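Chemist: Starting from these lines, generate the structure:
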Amino acid sequence: MRLSERDQQVIWHPYTQAQLSGAPIAIVRGEGVNLFDDTGNKYLDAVSSWWVNLHGHSHPYMSQKISEQLHTLEHVIFAGFTHQPAIELAERLLSILPSNQNRVFYSDNGSTATEVAIKMAIQYWWNKGITKTKIIAFEHAYHGDTFGAMSASARGSFTDAFSELLFEVIHIPLPLKGHENLTISILQKEISESGNTIAAFIFEPLVLGAGGMLMYEAEVLDQLLEICSENSILAIADEVMTGFGRTGKNFACGHLTRKPDIICLSKGITGGTMAFGATTCTAEIYAAFLSDDRSKTFFHGHSYTANPVACSAALASFDLLIKEECQQNIQRIASSHVDFVTRNQGHKILKNLRSTGTILAMDIETVEQNSYFHSLSTRLYTYFIDQGIILRPLGNTIYLMPPYCINDQELSRVYAAMESFI
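Modeler: So this is what the prediction gives:
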């Protein structure tokens, strides 16, 4: 039996309706921007395998560093113990994060990174003897699939089955171009009516990923953060997708003048090699958990917290990220996206062409309203697969988020496939 046939007998895939989907493509090897299946077909991974891969598949330097760590220390409990890779990674992360970040808490993935952040923010106020439990988030947001992360995310098909179990969150409109003042006024209204019970504002800075690659400006986010600061509301930046160069800077927060109190990291942190998450915070937040009273401890942890192999993978990815070649590639991709947007502006069936850093997105004009279940999505996905390109449309929204090693010829090939479909 082929791998895909064996898979269908034993595997349950994420975000997949098995009754409506065909057999999965069995990938046996990866190299650079390409993945190879068990029949020899080659696919250009234009979405970085769900936004995680930064430097290309099977990167030799990444493989070397992971192998070296496996021969030294594969894992150790992180309560009461520590190790070199975890310490060095925290030091290096803090060196490129906003200057107010002071501590790093490790976890397993993006959902847990945001879960940690929400719990951290609420307990911060509890430890200070202040009852503040409400959270503000954007409409269309996606922060993960655990219960706290789902609560902060947009309500809809992803969460309907659990709606009665999710805690209440104040959702405000996304400050899209021309609607910034509406978002600001609604935020101010919600704060005024809250009775000082709002603990934190969680947001995806500049780009909302699963919500449709929706983009907004840094200037209005700075205004929202200023309002939150004036009202003692913690700011949580969910940089799970936008971190590590995706928006043209190391972190999307680098486009801001104000600094978040808590930052969530995952996806690209290990260069796409393995699951890992981190949540960073200010010295003030960390200090609120220091006490002779053990009940003020942050009671959260994972068996594989600060796994040394994952930390080493993150360190290797960090080495590659800060190289001049990688930084130039990021700017080259960003510039190419801008050129694509410029030459396709005014297209009769394309709307809202947009790019931020290495992320390019556009909506195809259709009679149907855009949604995750838009009928065009399957047609788009199948078309690009037939072209040997992996793109995973969000409804009728096409987006491109490639590994940084993609060259100009490969970028042009993806652009041409997009234009050819249209």
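Chemist: contacts, neighbours, all on C-alpha from now
Modeler: Noted.
Chemist: in the strand or helix carrying residue 413, what counts as buried?
Modeler: Assigned by DSSP states H and E, residue 413 falls within helix 408-421. Residues 411, 414, 417-418 are the ones in helix 408-421 that count as buried (16 or more other Cα atoms under 10 Å).
Chemist: Look at residue 68 and give its secondary structure.
Modeler: Following DSSP: H, G, I helix; E, B strand; the rest coil, we place residue 68 in the helix state.
Chemist: what does the helix holding residue 413 rub up against?
Modeler: The contact list for helix 408-421 (Cα atoms under 8 Å, 6 or more residues apart in numbering) reads 46, 340, 380, 383-384, 387, 389.
Chemist: Would you show me how to pick out the buried ones of these in PyMOL?
Modeler: Those of the contacts of helix 408-421 that count as buried under 16+ other Cα under 10 Å are selected in PyMOL with:
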select buried, resi 46+340+380+383+384+389
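Chemist: Narrow the contacts of helix 408-421 to those in strands?
Modeler: Applying DSSP state E to these, the entries found in strands are residue 389.
Chemist: Just put the contacts of helix 408-421 in a markdown table and tack on distance to residue 166.
Modeler: Converted to a markdown table, the contacts of helix 408-421 look like this (distance: Cα to Cα, whole Å):
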| residue | distance to residue 166 |
| --- | --- |
| 46 | 34 |
| 340 | 41 |
| 380 | 33 |
| 383 | 38 |
| 384 | 37 |
| 387 | 41 |
| 389 | 37 |
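Chemist: so which of the contacts of helix 408-421 comes closest to residue 209?
Modeler: For those, the minimum distance to residue 209 (Cα to Cα) is 15.0 Å, reached by residue 46.
Chemist: give me every residue that touches that closest one.
Modeler: Per Cα under 8 Å, 6+ apart, neighbours of residue 46: 33, 389-391, 400-403, 414.
Chemist: surely residue 264 meets residue 111?
Modeler: No. With contact defined as Cα atoms under 8 Å, residue 264 does not reach residue 111; the gap is 9.2 Å.
Chemist: And the two? Which one has more around it.
Modeler: residue 264 (30 against 25; other Cα atoms under 10 Å).
Chemist: Make sure I have this right: residue 228 is in a helix.
Modeler: Yes. Residue 228 forms part of a helix when assessed by three-state DSSP.
Chemist: Can you tell me how far it is from residue 378?
Modeler: Going from residue 228 to residue 378 by Cα to Cα, to the nearest Å gives 41 Å.
Chemist: okay, the two: which has more neighbours?
Modeler: The neighbour comparison of residue 228 against residue 378 (other Cα under 10 Å) goes to residue 228, with 20 against 16.
Chemist: so the more buried one makes contact with residue 234?
Modeler: Yes. Shown here, residue 228 and residue 234 form a contact pair, counting by Cα under 8 Å, at 6.9 Å.
Chemist: one more, for comparison:
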Amino acid sequence: MNNESWRNRSSAAVWHPCTQMKSLENLPLVPIARAEGVWLHDFDGNRYLDAVSSWWVNLFGHGNPRINAALRDQLNKLEHVMLAGFTHEPVVELSEKLGVLTGLGHAFYGSDGASATEIALKMSFHYWRNTGKPQKSCFVSLNNSYHGETVGALSVTDVALFKDTYAPLLRQSVQMPSPDWRLAEEGESAEEYALRCAEALDGYLVGHHGEIAALILEPLVQGAAGMAMYHPAYLKQARALCDRYAVHLIADEIAVGFGRTGTMFACEQAGIRPDFICVSKGITGGYLPLSAVLTTDTVYQAFYDDSVTRGFLHSHSYTGNALACRAALATLAIFEEDDILNANRGRQAKMNAALQPLCDMPVAHLRNTGMIWAFDVVDAPADFPHRFYQEALAHGLLLRPIGNTVYFMPPYVISDDEIAWLACQTIAVLRKVMG
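Modeler: Take a look at the predicted model:
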């Protein structure tokens, strides 16, 4: 069957995510037959460089031989068993490794980023209830933050497109100024602006900390805000303020963890440890849905009791799925065996050099943190995201702009030649779209 056949069948049977289905009349689906490395291949023989890691999840390429081998081995042992009352080798080993990497413990598993956010919010709320402070039930996040689209996660998200329709279903939360350095005053450094935003957070917490359970934030890069990047000084100050006012700090490392910002976890660049860390996306190398929340022993002990109601009773059927945990273990093994964080520094430098010609084009704020790059297109037309996306496909690229922001989050196996080709084709697409 060809692309057209699969498009028609999918449109008739599948409700696609984050999609106005009527738009598929003019923005056709791209059926994918197979994938290898950084390349996606459709049914008509076309290929596309997966420059966004299939929604930021694929770290070591499609069809990675080592992850494939680990999953085949696990299939011959155990595919899944309920984690209530049972345990298994992959979930124990993964939890131990995540504990070492994060400095936190007792991993609690979910299926995706939004469920990790839900878990962390519920744990924080329940902790204060268990410790005799039930009034601490409100949450603070950053302007333009994104933490998922389930009801609890959406309550601390600040993206109107996702949130406004469901406002009557949501708990109220408070948003603080984002330390996004694009918002700094002329002559103000990224660090100075970050510290100014931290002062605003201080000003709010000093008067409201008695009712605040937690501050939740995306460390260093706010993804859905258009890859808004900020100085680690904000994280250091946020940690100090949360300590001062007895407020939990929840680090949403769902998109920025596992090497994406240059360190294994973004919080490391500020030298801090959060009270909760949420991880997902790259945790399985893009193979299977899995998320985890790790927290402190202090939080864990507040739930350890003879009373069932003081326990954390959140669950879902596939919690700690053995296959997903085994994929995650294989992913972590690649980090260690191939010295990925160090190797990525070389890729980062090559990509930065390849993108320099953009400085002579109508773009602003060309920026980079680790293996994330972005630039904003000046005077972009209203239909820019769709036009750029379609033209990128015609040039063999999977790129999905956020508003007027074009960003790259490629798999870590991208080669020097592929980096050069990606940059060259992006520039060609931009010239075509902007005329």
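Chemist: what's the TM-score here?
Modeler: For this chain pair, the superposition-based TM-score is 0.95 by TM-score structural alignment, normalised by the length of the first structure; 414 aligned residues with a Cα RMSD of 1.5 Å.
Chemist: Common neighbours of residue 228 and residue 234 of the first structure, please.
Modeler: residue 201.
Chemist: From the contacts of residue 46 of the first structure, pick the one nearest residue 222 of the first structure.
Modeler: residue 401 (25.2 Å).
Chemist: In the second structure, what residue corresponds to the closest one?
Modeler: By TM-score structural alignment, residue 401 of the first structure lines up with residue 409 in the second structure.
Chemist: do residue 188 of the first structure as well
Modeler: Looks like residue 188 of the first structure aligns to residue 202 there (TM-score structural alignment).
Chemist: Could you do residue 414 of the first structure as well?
Modeler: Checking TM-score structural alignment: residue 414 of the first structure goes with residue 422.
Chemist: How much space separates that match from residue 49 of the second structure?
Modeler: For residue 422 of the second structure relative to residue 49 of the second structure (Cα to Cα), the value is 8 Å.
Chemist: what does residue 427 of the second structure give?
Modeler: Residue 427 of the second structure is 15 Å from residue 49 of the second structure, by Cα to Cα.
Chemist: quick one: stretch 271-287 of the first structure aligns where in the second structure?
Modeler: Against the second structure, stretch 271-287 of the first structure falls on residues 285-301 (TM-score structural alignment).
Chemist: Identify each buried residue in the matching stretch, please.
Modeler: Buried-residue list, stretch 285-301 of the second structure, by 16+ other Cα under 10 Å: 285-296, 299-300.
Chemist: what does that stretch contact?
Modeler: With Cα under 8 Å, 6+ apart as the criterion, stretch 285-301 of the second structure contacts 54, 57-61, 99, 104-113, 115-116, 119-120, 127, 274-281, 283-284, 320-321, 323-325, 327-328, 331.
Chemist: Tell me the secondary structure at the most centrally placed residue in the second structure.
Modeler: Nearest to the mean C-alpha position of the second structure, counting by Cα atoms, centre = their mean, stands residue 255 at 1.5 Å. When classified by three-state DSSP, residue 255 of the second structure comes out as coil.
Chemist: contacting residues around the residue mapped onto it from the first structure?
Modeler: In the first structure, residue 255 of the second structure lines up with residue 241, judged by TM-score structural alignment. The neighbourhood of residue 241 of the first structure, defined by Cα under 8 Å, 6+ apart, consists of 51-52, 209, 265-268.
Chemist: for residue 398 of the first structure, same thing?
Modeler: Listed by Cα under 8 Å, 6+ apart, the contact partners of residue 398 of the first structure are 361-364, 391-392.
Chemist: among those residues, which recur in the second structure?
Modeler: Using both residues aligned by TM-score structural alignment, their matches' Cα atoms under 8 Å, the second structure keeps these contacts from the contacts of residue 398 of the first structure: 361-364, 391-392.
Chemist: out of those residues, which is most surrounded?
Modeler: Highest neighbour count within those: residue 391, with 27 neighbours (other Cα under 10 Å).
Chemist: pretty sure that residue contacts residue 383?
Modeler: No. Residue 391 of the first structure lies out of contact with residue 383 (Cα under 8 Å); the separation is 9.4 Å.
Chemist: Count the residues that sit near whichever residue in the first structure pairs up with residue 168 of the second structure.
Modeler: The alignment partner of residue 168 of the second structure in the first structure, by TM-score structural alignment, is residue 164. Applying other Cα under 10 Å, we find 9 residues neighbouring residue 164 of the first structure.
Chemist: swap in residue 356 of the first structure?
Modeler: What residue 356 of the first structure shows, counting by other Cα under 10 Å, is a neighbour count of 22.
Chemist: what sits against it?
Modeler: Residues near residue 356 of the first structure by Cα under 8 Å, 6+ apart: 206-207, 215, 246-248, 334.
Chemist: make it 7 Å
Modeler: Applying Cα atoms under 7 Å, 6 or more residues apart in numbering, we find residue 356 of the first structure in contact with residue 247.
Chemist: Then residue 107 of the first structure?
Modeler: 113, 276-278, 302, 305-306.
Chemist: the helices in the stretch 251-400 of the second structure, which residues?
Modeler: Assignment of helices within the stretch 251-400 of the second structure using DSSP state H, counting those that start in this stretch yields the ranges 297-303, 322-337, 340-354, 384-394.
Chemist: by contact count, what packs against the third one?
Modeler: Helices and strands touching helix 340-354 of the second structure, by 3 or more Cα pairs under 7 Å, 6 or more residues apart in numbering; DSSP states H and E, are helix 416-434.
Chemist: Then the last one?
Modeler: Using 3+ Cα pairs under 7 Å, 6+ apart as the contact criterion, the elements in contact with helix 384-394 of the second structure are helix 416-434.
Chemist: what distance separates the helix it packs on from the centre of its chain?
Modeler: 25 Å (Cα atoms, centre = their mean, to the nearest Å).
Chemist: and what of stretch 314-326 of the first structure?
Modeler: Put simply, stretch 314-326 of the first structure sits 18 Å off its chain's centre (Cα atoms, centre = their mean).
Chemist: before we move on, what about stretch 348-368 of the first structure?
Modeler: Its chain's C-alpha centre and that of stretch 348-368 of the first structure lie 20 Å apart, by Cα atoms, centre = their mean.
Chemist: now the end-to-end length of that stretch.
Modeler: Taking Cα to Cα, stretch 348-368 of the first structure runs 16 Å from one end to the other.
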